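# What follows is a predicted structure for the sequence shown.
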Amino acid sequence: MDLIDRLYQKINEDRWSQVVLLVSSYAQGHQLLERVCKRYGAIFNVNVQTLQGIVTDKVKLELFRRKISLLEEGEKFWVIRRLMKQLTVEEPAGYITESMLKPGIVNHVFRAISELRMAGIRSEDMTRESFMNSDKGEYLKHLLARYESYLHEHYRADFAGVIEYLNPVVENTVYLALNPTGWTYVESKMVQKLSGGRVVLLDLDSPFYVSEHFQDNQFTMFRATGSFAEIREGLRRILSEPESLDRTEIILSDYERYAPVVYSLTETLGIDCTLSNGLPLTFSVAGKVVMGMLDWLAEDFPVNKLAEMYRHGYLEFPDDRWSRAEWVQILEKSGIGWGKERYYTALSPEKLSEKLRDQGAILFTYINEWFKGLPDRNEWNPLFLLGWLSNFLQKYVPIRSQDDANVKSMLQEMANRCDASLSEPMSIDLAIRYVQEMISEVRINFSATPRPGAVHISSMQNGGWSGRNRTWIAGMDERAWSIPAVQDPLLLDTERHALSEHLEPAFERAKRVRSERESRLSQMKGELWLSYSSYDIGEQKNQSPAYEMLQVLRLQTGEMGLDFGDLEHLLGEPFGVIDVMHIVKQPVPLDGIDTWSRLLQDTNGKRRDGWRAMLQTYPDLAQGDQARKLRLEAELSAYDGWLDVDIFLNSNDSSEVLNKHFISASQLEKYASCGMYYYFYYVLKLQSKDIVKFDSTRWLQASERGSLLHDIFRRYMEEATNQGRKQADHNRERLFEITETVIKENATSIPVPNLHVFEKECEEVRRDVEIFYHHERLNVDQPCFFELDLTLANGEPMNVDLFGGMSIRLKGFVDRVDRIGPHEYRILDYKTGNTRKYKALEYFSGGTQLQHALYSVAVEQWLRKTGMDSEARVVEAVYYFPTERGRGESVKRVQDRREELAGIVAQLLESRDRGIYIPTKDSKLCEKCDYQAVCQSHPESMARKRKSPDNAHILSKLLEVEGIE
């Protein structure tokens, strides 16, 4: 007789008695009774109970009478941690110090106290001599005594303590349990007291390797390269018989590693399944938000975390006047991240544009609600944080699935179960770690018992009770299958033996678990699949099968002398994700991967031309391949930036076309530098997202630092010259007052990563300003215009007439204009870098330095047209480097090449409008380019095409400009 037969026999020995089946879980009990009913028919008067459940139910009335409340396990943890904290305060140099009160150590102590209690050990029973380390023994003795006093003083009882209030029940009830029960000493006494001695222990079946009937099963074994490939192969076999879904149980040797793989594949393939242990809460939207918000708190409130969750639809703001894209935009562009204070500062009305002001005000109310009541960084309470997270979920996370609803309710229940006063203030990092430990136990999408029509997925700890006639044990590698007899570092085996015979040593526990597992294997009837991953992809090392697989092979073949070499020979080649070794044996393709595997192999196992099949299946990929080929050819193509546009198709006059252009000097320089960049940025308008990013090593980016210095120089020079009306009256103190004001203004809008970085960069700015002051003090010319806007009164770009009758519409700003003589002017362009690229003999530098010449012509004509100076002549332009890097140097360009300027501009505009957008010839420019991922090594391959005579008629004018110094 097997276990089911014996169980049925005991249930029916006394038909009129109530039978209580004591099991480790309700799921185990219900599955056992289902198997009994399936074999023998209906049974009556049987009640499934766990020991904790029935004991708690029996003592509730007595506890109520005595006004004693039950201490839940979650509360018990925080009580013990609080007592540990008290001991560290009283004895700072004790066995466990305050710095050691981390979740891992507290968990060890919590388990040790719980084991001592369940073994019936009281503090007065403990002696220092029982421990290898007497300080540890004294610590645990004092802590247990404190815990006992806490229970007494607060009228609380933990589960070990309720035995005092458990009254013997005189009733006609028989208690059945499976042996080995795994009960502790206190639990055994509870059973005896509860049952009055009427408890029957049913032995499990004999281990599988000595079972009379185990070898009658139908065995299948295979291996795979990685857990993903292993699960794919098993599901492929299951799907070959779709009607077998609800007669299959998958037992995972390593549930935490394999369950996500199984779930993702079954969900993709549309296979209904039940998971006995469920999944981590991060498999739900609400769970992702919980973990995301914990990261947000831990990382000092970075706004990109919020934007990312909102972009994916995990978060929703109650006000629906703005779309998700608009909410993401304001989160990304406002620069509100990094520290509580910045959220308030950046969302103030004066910091937002008029367009964003209303939306910013609403966002401010939400954020104010989030921050309301949040403590300082060292005053956090994990239980308060748990409640904060629960409230956040209720208000800002939509329920899109039952899992989301479950996460919300479970988190709310956890928050309500524990009083925040049980925990003391701690750092935010430590509080977050505690909360992460707590929520790691939350599970979603679990179904402890199988469901008809669904594959049942269980763990090695609770699987094998369903009685299904196909059982697949996955992950039977040696590491996952082994049961390590690792001693508890806080209660070593020798210490357990010295303290009490009722404290189970680690090796005894491992022996009991292995014996129970081997007995449970023998209950499995029908088809038994065993598989393992022969290669760990994560750790990149081979794995061996469990010894039990070899035992099964020996039983199957009847040859007891087989070894692991024989087992590996029988298993053959491992299955892969893209499997070409077993393709002819696959009954049905599992998904597109299998379909491709079939396409790439013929019936003889020879490889087909996969590239051709890929290009025929995916037109976009074929177009990409065509682009690759054309880039390798000598002639220019559209994939090199040659669009072959005829700008003169509808016009007989080239000047008519060129005169219509509106362009800035920087655009024209960028086109000369890299036509492809120009095409992506100005034509296609493919711009990188304008997101404020946090860099812990710097405060200002290069462009931000340049803007700051420009602002300082402009404010000071306008004030020193009375808006350009007089010679500069220099005042160093006033200059540095303006500097500090501008720095302060920038610090409110640009995040400061830390004080050290901020002070370092501020000192650099002050040194730059010092150099600016030193050189300006020696300047004898008259600065008269600052940030000169080259536009008309109505804001339209001004028409600039170049040599030879050519005219362009130009728009831009000139940093500064100085009067250097009667009707003679100089324009200055502030540069915050160094002078390296502004060489003396490179006046136009291949068209990449046109600003000085274009702006000289434009300023001259602006002065005349506006009546500022009808005889004005801009005779020189200067690139001015008034910084530490530039050493205060100047690069002068005398304005005497205007005919050449007009020719260069005409040739560049004509090349642009003919559709020539080839990449740069200087590959160094690609290092910091936003479009590097698109171009890749294109500039290098273009070098050959630039020199090819076949492309001369296309590139001649552009190449001519590139050759001009």
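That came through, no problem. Numbers count the residues shown, from 1 in each chain.
# For the rest of this, base every contact and every neighbour count on C-alpha atoms.
Noted.
# Which helix or strand lies directly C-terminal to the helix or strand harbouring Leu201?
Assigned by DSSP states H and E, Leu201 falls within strand 199-203. Once the chain leaves strand 199-203, the next helix or strand it forms, by DSSP H and E, is strand 218-224.
# how far off strand 218-224 does the helix or strand following that following strand point, in degrees?
Per DSSP H and E, the first helix or strand lying C-terminal to strand 218-224 is helix 227-239. Using axes from the mean of the first three to the mean of the last three C-alpha atoms, to 10 degrees, the inter-axis angle of helix 227-239 relative to strand 218-224 is 150 degrees.
# also this one, for the comparison:
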Amino acid sequence: MAKVCEKYPVEEKRLVVPSYQTGHVLCETLSQAGVGWVNLRTETPTGLALQIAGDYLTERHITLLDGCLTSYVVIEILQRLQERGELHFFNKQKATRGLAAALTASLLELRESNVTGSSLVPDTFVSSEKGQDIKLILQEYERYLEEHSLLDPSGLLALAVQLATSYNSEDEIIYLMPSFVQWTPLQRKLINALAGEKLFTLAVDTLQDNQPLKGHSTVSFYHAYGITNELREVLRRLHAGRIPLDQVTVAYTNEEYVSAMYSLSHTLDFGLTVFEGISAFLTGPGRTLQGILSWVNSDFSTGVLNNLLLSGDLVIKADGGQKEITPHQAVRILRDAGIGWGKDRYQLLECYTQKMGNEQAQQLNSVLQSLIKQLPEENDEGYIPFGDFCRALSEMVQLLTRVKGDLDSTALTVITSCLKGIGELSSLEMTVEEAVDSLTDLLKNLKVGSSGPQPGQLHLSSYRNLVWSGRPYTFVVGLDANSFPGSLRQDPVLLDSERKNIHDELPLSVNKLEEKLSTMANALASRRGELVLSYQSFDVIDNRELFPAPLLLQIYRQMKADPLLDYSDFLSSLGEPVGYSCGNADPLDEVEWWLCINKAGELFEQTVVSNCYSNISSGQKALDARQLSEPTEYDGALPELDLAQSLSSHIFSSSQIEYLAGCPYAFFLRYVLRVQPPEEILFDPSKWLDPLTRGTLLHSVFCDFMRQVKARGERPDLERHQILLRDIAEHQINYYKQMIPPPSKLVYQREVNELFDSCHVFLTAEMQRDSEPLFFEVPFGLGPDEVAKAGCGLARPISIDLRDGRFIRFRGVIDRIDRIGWDVYCVWDYKTGSARDYGEQLYYNKGRQIQHALYAIAAEEILKKEFPGRSPKVKFAGYLFPSVRGEGRQVVREVANRQKLVELLKTLLEIMEKGTFVASHEGSQCHYCDYQLVCGQEAAVKRAKLLFENRAVRRLDPWRRLQEYV
């Protein structure tokens, strides 16, 4: 280039390169070398074609087809041809994204070689049916472009070649063209047609066998554990050598290195330019679109939406865009509204807004409702118009994205433009899942933010574009055999034998492999200065060893001037792979510093860590305390409490007392500290109702049914009442269906059938019961309104004399009171789970089952109020299991020895009084506990067991006595 510029200093010169960016980088390097480049202008084949054909396109209103839209055109053509039954070879394959992508790549290669549908001969294919299909698809593609006044890049080049003969330039122009660029046949034709004899081919150095690389002061190698460590070693070497970032180019062979280096640039806060750009997936708008797609695909789950809100990529504004709703405000509102999932259930947000009068809720509701309305509805077959879907997403991304910089701004423009383009072109119909998958693929392959080298910033480039950079320090990463040159694979659509028959310039699979090797050789030969080559020798993701590319051995042999060296020689020269520790180099960040300190054996004092991290210090303090022989506050052991005043004011429920008996630590968290897990309706594709909700539903069904049967003066009968019971159940099921949307029709129908089966079990069991059902859902201690609603009960709580001057009060709801004789009654509580834990010998079950005893006392007081002047007695109390899991069993407890109940209650109160809220030494209840993450489950049970077995720990004596109340 310098020689041409010096020989023709004032003549008009055109440097033809693959992209304007490559030309700009090349000219900048030329300028840095002290060579002037007056009248030298960069051009691309596409740019030259537009100069020639621009007026032609404008006159005929023809526009260029965006590259991201091509595969959508092809998949639409495929669907249309399949629907018409015109395909024979591809008729059995659904028009999937994968098939469309493969066909698109092959069609574009045909068009780059100027092969048209009319010139394609089906008999040149191994199957004439396949050839006929590809010919038809190519013809339909050409027809689609013509009908929509579109032109793809190959079509533009072909048009420019036709018009080039009549194109007259005002000046004599000298054309410069790098010799190593792999031009397509149409690109080469256009350049030759324009340049004629004024074409100068720019030669480059080549990598010759058995000859060392030219111009390098050093060539070195290393290998690493994983991609991230490989890239970290680049940065460590730059730091150790005090090398400025803007003197360095890092070339990669694998796209994974782009996201890894981009992540490191944010973590370590250094400037980075990427020649090819980064995936839109990594930008704020890309993450916003990805989050919206996940939200839609999850049936609008608020859990997914909450994660998107908390990511910081989303902005929700109301009042004309002036006022922003904070993520935590939005998450709290969505949780309190109880939406869960389902598009229609977002109407609950409107109800919540009206009920609470919350301004932020009103604003959030306004934004979300407008977004949801934009999305197209599914038709009867479950399909949506893909074009409408993309247009709606474009508006949503534009409205919701929080733009944090120039890269986000560029990405937002690119993403919305692409979505609008698909929306204008596509008439496809597909399922929501297919639409989401399609756009997810698009987002991964869409690149934004491409840039040449910039001052003060590290430059990252594919090895294919390394040749354009003139920086003195070069690192080539990713030189494992899997990444480079990769395996030899034939095109799945156009086989090599077919390519040879179709056009002699169609690239073959073997040519593509050779082109990779040639491109890398030219890139390495062009380097001046220091060169470092590396690869990951161990894939930490797949947990497997990787081997170096043959190229590394070739260069090693050249360096040592010994062609007989083999891989064992090369590997032994590398030494140990680079890992997570910085070794003797300065650490890049705090994490590396700690690893280096630990590896050097200098992390011997706990204070070194605890002085820096207060949370770790607190955690260590807790761990040390849990090694002591006596329980501490970290085990749940608190100072002794005076319960006299609290007992007079507090009203317990039987479930609270049973909860204490199950695990004092869980009781402490829930009822003393009042730590509650978030009440979220989470999407589970395999389940509709959780056990608690299912139990509540069945309780309501059984209560309503028994009240209606009682009012009729009848006894439950399967033949007479099964329709009534089913109607009541259907009413409750429909109510809960509105409150909690089922994840699918299949899951809903399965659980509905289970509910109906439980109803059948219930009715069958009731027919065999001798007792007379009397009262249902009987409240006590819940106030006069609840008593009035139930028709009987006690407004005040019941009070049990502990016979030591203290009383304990209870409240609750008795599911059912039956009469079994004159002034003799029994109390029942419905349990819709399994009867496994309700054995005949477990009267109190260590305090975990005292409801029957407490409710028997409450029932007697209620019955005395209902039947004044009489002496009703509750002889039995127990549990009914009217469900499929419970098999209709009943567990009966004879009401006797109330002194033992008093002693049991006093023991439980003593546990509270002593403040001994140590976890249970049995882990049987842990599976159902909400606090597993808080206590550490296994560790807490193990610790509690050690304390329990140590009789010297007198503080646990009340807990030990409790275990005797079987």
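Looks like it came in fine. Computed from a prediction, not measured in an experiment: that's the story for all the values here.
# Just give the TM-score of the two.
Laid over one another, the chains give 0.90 as their TM-score (TM-score structural alignment, normalised by the length of structure 1), with 939 aligned residues with a C-alpha RMSD of 3.1 Å.
# so the strand holding Leu201 of structure 1 aligns onto which residues of structure 2?
Strand 199-203 of structure 1 corresponds to residues 199-203 of structure 2 when matched by TM-score structural alignment.
# roughly how far out does that stretch sit from the chain middle?
In terms of C-alpha atoms, centre = their mean, to the nearest Å, the centre of stretch 199-203 of structure 2 is set 50 Å apart from its chain centre.
# Also stretch 31-39 of structure 1?
With C-alpha atoms, centre = their mean, you get 45 Å for stretch 31-39 of structure 1.
# repeat for stretch 123-131 of structure 2
Worked out by C-alpha atoms, centre = their mean, stretch 123-131 of structure 2 lies 44 Å from the chain centre.
# Span of that stretch from start to end?
7 Å (C-alpha to C-alpha, to the nearest Å).
# Can you point out the buried residues in that stretch?
Thr124, Phe125, Glu129, Lys130, Gly131 (16 or more other C-alpha atoms under 10 Å).
# and which of these is nearest Leu956 of structure 2?
Nearest to Leu956 of structure 2, judged by C-alpha to C-alpha, of these is Lys130 at 81.0 Å.
# leaving aside the residues next to it on the chain, what's closest to whatever residue of structure 1 lines up with the closest one?
Applying TM-score structural alignment, one finds that Lys130 of structure 2 aligns to Lys136 in structure 1. Of all residues not flanking Lys136 of structure 1 in the chain, Tyr95 sits nearest, at 6.1 Å (C-alpha to C-alpha, 6 or more residues apart in numbering).
# Kindly report the same for Leu281 of structure 1.
Leu281 of structure 1 sits nearest to Gly287 (C-alpha to C-alpha, 6+ apart), 4.6 Å away.
# Trace the residue nearest to Lys136 of structure 1 over to structure 2, please.
Using TM-score structural alignment, the equivalent of Tyr95 of structure 1 in structure 2 is Phe89.
# For its match, grab the count of nearby residues.
Residues near Phe89 of structure 2, counting by other C-alpha atoms under 10 Å, number 15.
# Same check on Leu901 of structure 2?
Neighbours around Leu901 of structure 2, by other C-alpha under 10 Å: 19.
# ok, now Leu517 of structure 2?
By other C-alpha under 10 Å, the residues close to Leu517 of structure 2 number 15.
# That one and Gly486 touch, don't they?
No: when contacts are counted by C-alpha atoms under 8 Å, Leu517 of structure 2 is not listed as touching Gly486 (10.3 Å).
# rewinding a little: in contact with the match of Tyr95 of structure 1, which residues are there?
By C-alpha atoms under 8 Å, 6 or more residues apart in numbering, the contact list for Phe89 of structure 2 reads Glu129, Lys130, Asp133.
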